[in-house]
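Asker: Fold the following.
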Amino acid sequence: MVPRNRHLVLPSRVFQAPSRHSISTRSRICCTAITIYKKEKKGELACLGTSQVLTDRLCPGWVGIGQAWFWAIAPHLTSPRSPDPRDISPVSCVSLRPSGPVFESNQYIYQNAQNKTPSVVQRHEVAGVVTEVGSKVEKFKVGDKVGVGCLVDSCCTYQNYDDNLENYCPQYTLTYGAKYRDGTITYGGYSNSMVADEHFVIRIPDSLALDATAPLICVGITVYSPLRYYGLDKPDLHVGVVGLGGLGHMAVKFAKAFGAKGTMGALDGIIDTVSAVHPLLPLIGLLKSHGKIVMVDAPERPLELPVFPLLAAKHNVKPDIEVIPMDYVNTAMERLLKEDVKYRFVIDIGNTLKV
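Answerer: Now for the predicted structure:
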């Protein structure tokens, strides 16, 4: 028997990582499993989650190690979390299928290598089939096709939870690389076992294939959500998409499904999926009045939005001023005390020095 809280590291298997713009699936991993639980009530302390801890039931998984731009996948033997009936209901286990790598996973591996910190079982686009259902899990039954996204838990005590905005909760738990309130680490879909509150498990229609559905749980919702939220889901709107990678190609497909027109002429909205630093002003110039541009990726440094050229120059917005020389400053101060200025003094330092 393997001692508890220990990982057995088997020989590693290295894959070439896809680039930012690649659609390669060479390192997709199949046959993962998940565990679902349900809290008894809102605000209940969740002592269980997506961590592999303290059980004798072992399951294989893959953990990212190594340097940048390479997948170093080493099989581990890990222990899936067991439910504590005092805190949460019995669990339901779900057998999961393909979930492929994305650029942020490469970044995660690289950062851990640079910081000399242990890596974890990754992946947050997970799809599979329920194989076991706990007695208090209400939403799923054995055989249901389900998926898990980037969250597996939240505080559940704020309005955000009721409004299905759990990602804005002050205390949320990411699918991998995060910590539960008991301090244990969350592990993701590169394993045959993981744990998630049933509130964070998504039902997949029978008509959708599991392998094609897994990316929809992150890439799909990332572009679908702003299209719906900002009203760009109406027929005959003109919607532009910047970038045609994993995010961009799905934005195009959803916009087409909503009935959007081609991108000729001024646009009602733009979904910008580019992760590289790029100027926004040319894109904003393509929008209609009250058009919307939504940034859904994360560039390495903040994008600059030139507000003055957008508003002040375009609409000739400027203050009322009175230009004065430096030797008039004392008089100007007296006038300020008398509120005798409309509305700003501007001191011409340059010409004063020339004199």
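
Asker: C-alpha from now on. contacts and neighbour counts both.
Answerer: Will do.

Asker: And the helix or strand hosting L247, what's buried?
Answerer: Assigned by DSSP states H and E, L247 belongs to helix 246-257. Within helix 246-257, the residues that count as buried by 16 or more other C-alpha atoms under 10 Å are 246-252, 254-256.

Asker: Which helix or strand lies directly C-terminal to it?
Answerer: Remark: after helix 246-257, the chain's next helix or strand is strand 267-272, criterion DSSP H and E.

Asker: which other helices and strands contact that next one?
Answerer: On a contact count with 3 or more C-alpha pairs under 8 Å, 6 or more residues apart in numbering; DSSP states H and E, strand 267-272 meets helix 219-229, strand 239-242, helix 246-257, strand 287-295.

Asker: Need these in TSV (columns: distance to E322).
Answerer: Output for these, formatted as TSV (distance: least, C-alpha to C-alpha, whole Å):
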stretch	distance to E322
helix 219-229	46
strand 239-242	45
helix 246-257	50
strand 287-295	34
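
Asker: just so I know, which of those lies nearest P205?
Answerer: P205 sits nearest to helix 219-229 of all the helices and strands packed on strand 267-272, at 15.0 Å, using C-alpha to C-alpha.

Asker: One more, please, to line up against the first structure:
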Amino acid sequence: MKTNAYAAQNVTIPLAPFIFERRELDKHDVQIEILYCGVCQSDLHTVRSEWNSTTYPCVPGHEIIGRVTNVGAKVHKFKEGDTVGVGCLVDSCLTCANCKENLEQFCENGTIWTYNSPDKHNGGITYGGYSESIVVDKEFVLKIPKNLDLAATAPLLCAGITTYSPLRYHNVTKGQKVGVVGLGGLGHIGVKLAKALGAYVVVFTTSANKVEDALRLGADEVVNSKNEDEMQKHLNSFHFILDTVSAQHNINAYLLLLRRDGNLTQVGVPPDPLLLSVGSLIFGRRSMSGSLIGGIKETRFIKSTTFNRLRLSGSLIGGIKETQEMLDFCGKHNITADIELIPIQNINEAYDRLVKSDVKYRFVIDMASLKQA
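Answerer: So this is what the prediction gives:
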């Protein structure tokens, strides 16, 4: 099936119109007309081969909202006309121990990511959501709550589950004190989710112009992380901190804000290793972990053993079941991303702006614009 898209042909050429063949509908498949696709930081990193793992041509996009146009003979959960989503995963073996535990992102036989991953159906690689349609196994299609704005829901398929998964894993709940470091594409959703879970939410930022926005998004308090006096007031007090910063920063300053047995989860990926003082963890039995979006398969985690139950660990996005749980939670609490809607013709400009953090807070492509391309 011929499909129009935007693709990068190599590391130096900007994204441009591209035509490729989608697979024909199988009995377990759902065919989807793509309405909106979010622009993720990992799209930019992959297109520009900043992780040195890109296969070209590359069609990015794993924050997909669309309408079902056809279903296979064995598909009963979805029907033509349904509004659905596709996130970071489009396939796995579904039979290994991890898949059976709803942890498809850890498939022992190889998770298939939405783009730049081996395509077991067509050969070659998978092509993502910067395209007019997609064909996906029914097990990897998600139901979208009817009350949510569709364009603003798209980033939940990656940024939403990236922040929701660690909040749920670490049992953030009413009455707890939660910090969110950085107020960008991930951080602004993290604030909304933590607040909806009942936490007292503190945003850490170095930008004075983000204070008003943080409060609007639901933060109870905003701290200038450059102000030592403001930071000192919060020593040993947080149950959980979500660090969304992808630039180099002093991670130890935030670890010291955790109370005994508190956890800091890093979801931003700085370009260089963060300097970690293990004393920040040992005193207070604190822990640090990672939770990453799909596609960052080459990121190196710290491997270490020490005493006093020091724990450093890493994880990927949530599985399909948890992603559906996140969408249902967002539907219940009317949570979506703050977005700027763009035509696909502006995608290269959007990438340049993304590098400069010049967006509040996520770009989403109106895929109807692809017809004009």
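
Asker: What does the superposition give as a TM-score?
Answerer: For this chain pair, the superposition-based TM-score is 0.65 by TM-score structural alignment, normalised by the length of the first structure; 253 aligned residues with a C-alpha RMSD of 2.8 Å.

Asker: With respect to A196 of the first structure, which of the helices and strands packed on strand 267-272 of the first structure lies nearest?
Answerer: helix 219-229 (18.7 Å).

Asker: got the angle for that closest one vs strand 267-272?
Answerer: 150 degrees (axes from the mean of the first three to the mean of the last three C-alpha atoms, to 10 degrees).

Asker: So which residues of the first structure form helices?
Answerer: 103-115, 159-162, 210-213, 219-229, 246-257, 281-284, 307-308, 314-315, 329-337, 349-354 (DSSP state H).

Asker: Point out the most buried one among those.
Answerer: helix 246-257 (a mean of 20; mean count of other C-alpha atoms under 10 Å).

Asker: who does that helix touch, helix- and strand-wise?
Answerer: helix 219-229, strand 239-242, strand 267-272.

Asker: so can I have TSV of the ones you listed showing distance to A260 of the first structure?
Answerer: Compiled in TSV, these are given as follows (distance: least, C-alpha to C-alpha, whole Å):
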stretch	distance to A260 of the first structure
helix 219-229	11
strand 239-242	6
strand 267-272	10
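
Asker: closest to E198 of the first structure out of the ones you listed?
Answerer: helix 219-229 (18.4 Å).

Asker: residues in the second structure matched by the closest one, start to end?
Answerer: Per TM-score structural alignment, the counterpart of helix 219-229 of the first structure in the second structure is residues 159-169.

Asker: That stretch vs the first structure, average distance?
Answerer: Following superposition, stretch 159-169 of the second structure is found to deviate from the first structure by 0.6 Å on average (mean C-alpha distance after the TM-score superposition for the first structure).

Asker: Show me how far that stretch is from its chain's centre.
Answerer: Distance of stretch 159-169 of the second structure from its chain centroid, counting by C-alpha atoms, centre = their mean, to the nearest Å, is 8 Å.

Asker: do stretch 31-50 of the second structure as well
Answerer: Per C-alpha atoms, centre = their mean, the centroid offset for stretch 31-50 of the second structure relative to its chain is 11 Å.

Asker: Stretch 96-105 of the second structure too?
Answerer: Counting by C-alpha atoms, centre = their mean, stretch 96-105 of the second structure is centred 19 Å from the centre of its parent chain.

Asker: What of stretch 69-89 of the second structure?
Answerer: Put simply, stretch 69-89 of the second structure sits 22 Å off its chain's centre (C-alpha atoms, centre = their mean).

Asker: Distance of the counterpart of N70 of the second structure in the first structure relative to I88 of the first structure?
Answerer: Residue pairing (TM-score structural alignment): N70 of the second structure is matched to E132 of the first structure. Going from E132 of the first structure to I88 of the first structure by C-alpha to C-alpha, to the nearest Å gives 16 Å.

Asker: thinking again about what came up before, read off where the helix holding L247 of the first structure ends up in the second structure.
Answerer: Going by TM-score structural alignment: helix 246-257 of the first structure matches residues 185-196.

Asker: same check, this time on stretch 148-156 of the first structure
Answerer: Here stretch 148-156 of the first structure aligns to the second structure at residues 86-94, judged by TM-score structural alignment.

Asker: Now that stretch: buried residues?
Answerer: 86-92, 94.

Asker: quick one: buried residues of stretch 277-291 of the first structure?
Answerer: For stretch 277-291 of the first structure, using 16+ other C-alpha under 10 Å, the buried residues are 284, 286-287, 291.

Asker: nearest to N115 of the first structure, of those residues?
Answerer: I284 (38.9 Å).

Asker: For V137 of the first structure, find the nearest of the helices and strands packed on helix 246-257 of the first structure.
Answerer: Taking C-alpha to C-alpha, helix 219-229 is the member of those nearest to V137 of the first structure, at 24.7 Å.

Asker: and the closest one with strand 287-295, angle?
Answerer: Using the same axes, to 10 degrees: helix 219-229 of the first structure against strand 287-295 is 150 degrees.

Asker: for helix 219-229 of the first structure, packing partners?
Answerer: helix 246-257, strand 267-272.

Asker: Export those as CSV, with columns for distance to V323 of the first structure.
Answerer: Converted to CSV, those look like this (distance: least, C-alpha to C-alpha, whole Å):
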stretch, distance to V323 of the first structure
helix 246-257, 51
strand 267-272, 42
